[in-house]
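> build the 3D model from these lines:
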Amino acid sequence: MSIEHKSASFEPASMSGPLQQGALAGLRVLDLSRVLAGPWAGQLLADLGADVIKVERPGTGDDTRTWGPPWLADADGDATGESAYYMSANRNKRSVTVDLSQPEGQALVKQLASKADVLIENFKVGGLSQYGLDYASLDEVNPRLVYCSITGFGQTGPYAPRAGYDFLMQGMGGLMSLTGRADGADGEGPLKVGVALTDIMTGLYATVAIQAALAHRERTCKGQHIDLALLDVQIACLANQAASYLIGGVVPKRMGNAHPSIVPYQDFPTADGYMIIAVGNDGQFAKCCAALGRPEWSSDERFARNPQRVKHRDELIALICGVTAGRTTGEWISIMEAAGVPCGPVNTIDKVFEDAHVQSREMRIEMAHPLSENVSLVANPIRLSESPVQYRHAPPMLGAHTEEVLDAWLDMSGAEIEALRHNRII
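Presented below is the predicted three-dimensional model:
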């Protein structure tokens, strides 16, 4: 797709190899969002080459800047006040501080929006109208603008005015009814997922929606408003579990780590912990039985076919547990992998980054940071052969690029910028 604006030139963070142009180079994004869902979308667009400007409150910035510990440490090992949470979602952006409570600040953001291709915001419904920064107002100054609103419950409906949080959506959207030990089991009860998964999925949906809107703009020269709700996304991501209810009339329940439609597909105890066995078909089950030293199970009429295994789940799981407890996780994984049975350990996060395959995929990156020699971050998983992800900027310090952006985007003079700073607009 053609993009109207050219990105301003800026120095990349230190990295090996020449800096290549990203797939979205030339795309200008104004990111007014905070916390995770919106910033995650902004980071993904930035990783793909877009010039993403993070607009923050002077003095405080994004809420997550204070969500610590842990904090980034400086060269002496002392905490810098830059939180790990903030670092996780704001790479490759440039930070500009603007006071939206003042008319001059509102006018400044409107000017930036007039030069942008995309705007991302997660204010409460109607929250930006008081500043003249809602979609209808900005559509008048920039009809090509793709305006992405992320809220808890969407722009319409009886819950629209409510604030929305990931934990709340995991509960209201059904995910917690599926997560946790089954009723009657030790440790029973609903659980949230260990990361803010609804926020992350919403950020991914937002990125897809933004690119779809840009493709539509390519054909029509017209931007549009994207209404994205965390609750909608959570429901959409129920996938086969929602289909079980809508098509089969079955209300899924918590099953711990077991799968409702496939057996064996869960964790099993070993001599030193747990391992996962993920058998997806009858052929794999036969291999699994042979690896366990119980080849006769694969011809047992109770277990030979997956529907029978699901029906006789409790009997089969008890039998497998009785065998797996006799060897260590490492021993079983070697045996299962040699037999072609999908399996793996339940890794802690440190073990994830110690894994040889993860290291070979370079899923940990190091970026230079003004307050520390390097900051360690998780790499973007997208691998593009012709326009690979580039790591240009570490997550920016608050307001670090205000002058730079106002000069590049709005061609402001030093005197104009200094006047804004003197009046505490920026």
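> rest of the way, CA atoms for contacts and neighbours
Noted.
> now do the helices in the stretch 1-150 of the chain.
37-47, 84-87, 103-114, 135-141 (DSSP state H, counting those that start in this stretch).
> just so I know, which of the ones you listed lies nearest M201?
Taking C-alpha to C-alpha, helix 37-47 is the member of the helices of the stretch 1-150 of the chain nearest to M201, at 7.7 Å.
> packing partners for that closest one?
Secondary-structure packing of helix 37-47 (3 or more C-alpha pairs under 8 Å, 6 or more residues apart in numbering; DSSP states H and E): strand 28-31, strand 51-56, strand 93-97, strand 118-121, helix 197-220.
> just send those back as TSV, with mean neighbour count and distance to D350 too.
Formatted as TSV, the helices and strands packed on helix 37-47 follow (neighbours: other C-alpha atoms under 10 Å; distance: least, C-alpha to C-alpha, whole Å):
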stretch	mean neighbour count	distance to D350
strand 28-31	26	32
strand 51-56	26	31
strand 93-97	25	27
strand 118-121	24	33
helix 197-220	19	20
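> second input sequence below; structure requested for side-by-side comparison:
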Amino acid sequence: MKGALEGIRIIDISRVLAGPFCSMILGDLGAEVIKIEHYKTGDETRGWGPPFVSGESAYYLCANRNKQSITLNLKSEEGKEIFRRLVSTGDVVVQNFKAGTLDKMGLGYEHLKELNPSLIFASITGFGATGPYKDLPGYDYIIQAMSGLMSITGERDGSPLKVGVAIADVLTGLYTCIGILSALQHRNRTGEGQEIDISLLDCQVSSLVNVASNYLCSGATPERMGNQHPNIVPYQVFSAKDGDLVVAVGNDEQFKRFTAALGRPELAEMDEFLHNQNRLEAKEKLVSICGELLSHKTKKEWKVLLDDAGIPNGPINSIKEMFEDPQIHAREMVVELEHPLIRDLKMTGSPIKLSKTPVQIRLHPPLYGEHTESILEQIGYHPDEIIHLKQNKVI
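As a prediction, this is how the structure comes out:
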């Protein structure tokens, strides 16, 4: 069955996470992705570990399936010529060099669009192509700090905390993918390619959603609230008899059903808890009452009671518990791939469920330079030329 993006060729010269995550999604959707790696070291994440599985980094594996790998020395003239040939056959370039780096090498968008006017050129940088920080390197951790995200993450009286995954990179990969799909649609209508300028900082600021809006509307600086919600009560972590769970009571009707499930329906009739605004004003008292009541049953017992009452809730799972959840398996969020080195390689599945063009995991995360020779042959290089390129450290 054909993928939604079959026939689209992605030339991916990005490394680490944001760019590779974006190109992996495009590959999952059916695009052909050619991953260009440094001719000596490859993608940095190949060395990030442990854990390693049969010599392959788990970090690298997470964002690089459905791709082919070619090694290339982009500082050599012959390497640049190979890149230009690939671009002339491609639809999209994804790159995350520092702003202006490829321009200095003669490989920026203005140079490449002369070869391929319909080219879509997606540039991912820490701070974007404009502004006083445009020349600075951007790392997820730094972006989480500068975007304000860390200032609102953590306990009220504790230190600022980063999110447990590189969330700025992940969000940037998603935004870049949206930009590429939009540019492809524009090209379908007009035949025109274009450049896409994506910044990690911009993406993380955009993703502050209601927290940013609260500040812009009120002028009040949002603060860390731990596991509580700034606008809704009760909406937080509580401790059951055997562990923690989250309860998210979103409106007054849910609060009535919640108090009934707790065995204290009269709470919903009390003036101090009648509406969400009242509950916000009486937060400490209400949270204390709810916490005491919830501590008498197990997570599973509360899951049944609260589900039956239609109250959004869920246990705080470990990663192990999450992967053992039957819902995860029902949604095919764990997939097994064949790999030349790793037996029964498991990866997270795709969350994109398309009825007509379903995601297909066609290719394992490639070994370093696994497809160099076959790709060069596709674009017209003779075996003798490939030997020459190897001897001259071009590939």
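> quick one on the thing from earlier: tell me which of the helices of the stretch 1-150 of the first structure lies nearest to L214 of the first structure.
L214 of the first structure lies closest to helix 37-47 among the helices of the stretch 1-150 of the first structure, at 12.4 Å (C-alpha to C-alpha).
> what range does the closest one cover in the second structure?
The aligned range for helix 37-47 of the first structure in the second structure is 18-28, by TM-score structural alignment.
> quick one: contacts for the spatially closest residue to E362 of the first structure that is not a sequence neighbour?
Distances taken as C-alpha to C-alpha, 6 or more residues apart in numbering place A379 nearest to E362 of the first structure, at 7.2 Å, with adjacent residues excluded. If you count contacts by C-alpha atoms under 8 Å, 6 or more residues apart in numbering, A379 of the first structure has them with E362, M363, R364, I365.
> returning to what we had before: next one: the match of helix 37-47 of the first structure to chain centre, how far?
Mean-position distance between stretch 18-28 of the second structure and its chain equals 9 Å (C-alpha atoms, centre = their mean, to the nearest Å).
> same check on stretch 301-317 of the second structure?
In terms of C-alpha atoms, centre = their mean, the centre of stretch 301-317 of the second structure is set 28 Å apart from its chain centre.
> that stretch aligns to what range in the first structure?
With TM-score structural alignment applied, stretch 301-317 of the second structure matches the range 331-347 in the first structure.
> do stretch 144-152 of the second structure as well
Under TM-score structural alignment, the alignment places stretch 144-152 of the second structure onto residues 170-178 of the first structure.
> flag every buried residue along that stretch.
For stretch 170-178 of the first structure, the neighbour count (16 or more other C-alpha atoms under 10 Å) marks Q170, G171, G173, G174, L175, M176, S177, L178 as buried.
> which residue lies nearest the spatial centre of the second structure?
Closest to where the C-alpha atoms of the second structure average out (C-alpha atoms, centre = their mean) is V170, at 2.3 Å.
> translate it into the numbering of the first structure.
Per TM-score structural alignment, V170 of the second structure is aligned with I200.
> L280 of the second structure now?
Under the alignment (TM-score structural alignment), L280 of the second structure maps onto V310 of the first structure.
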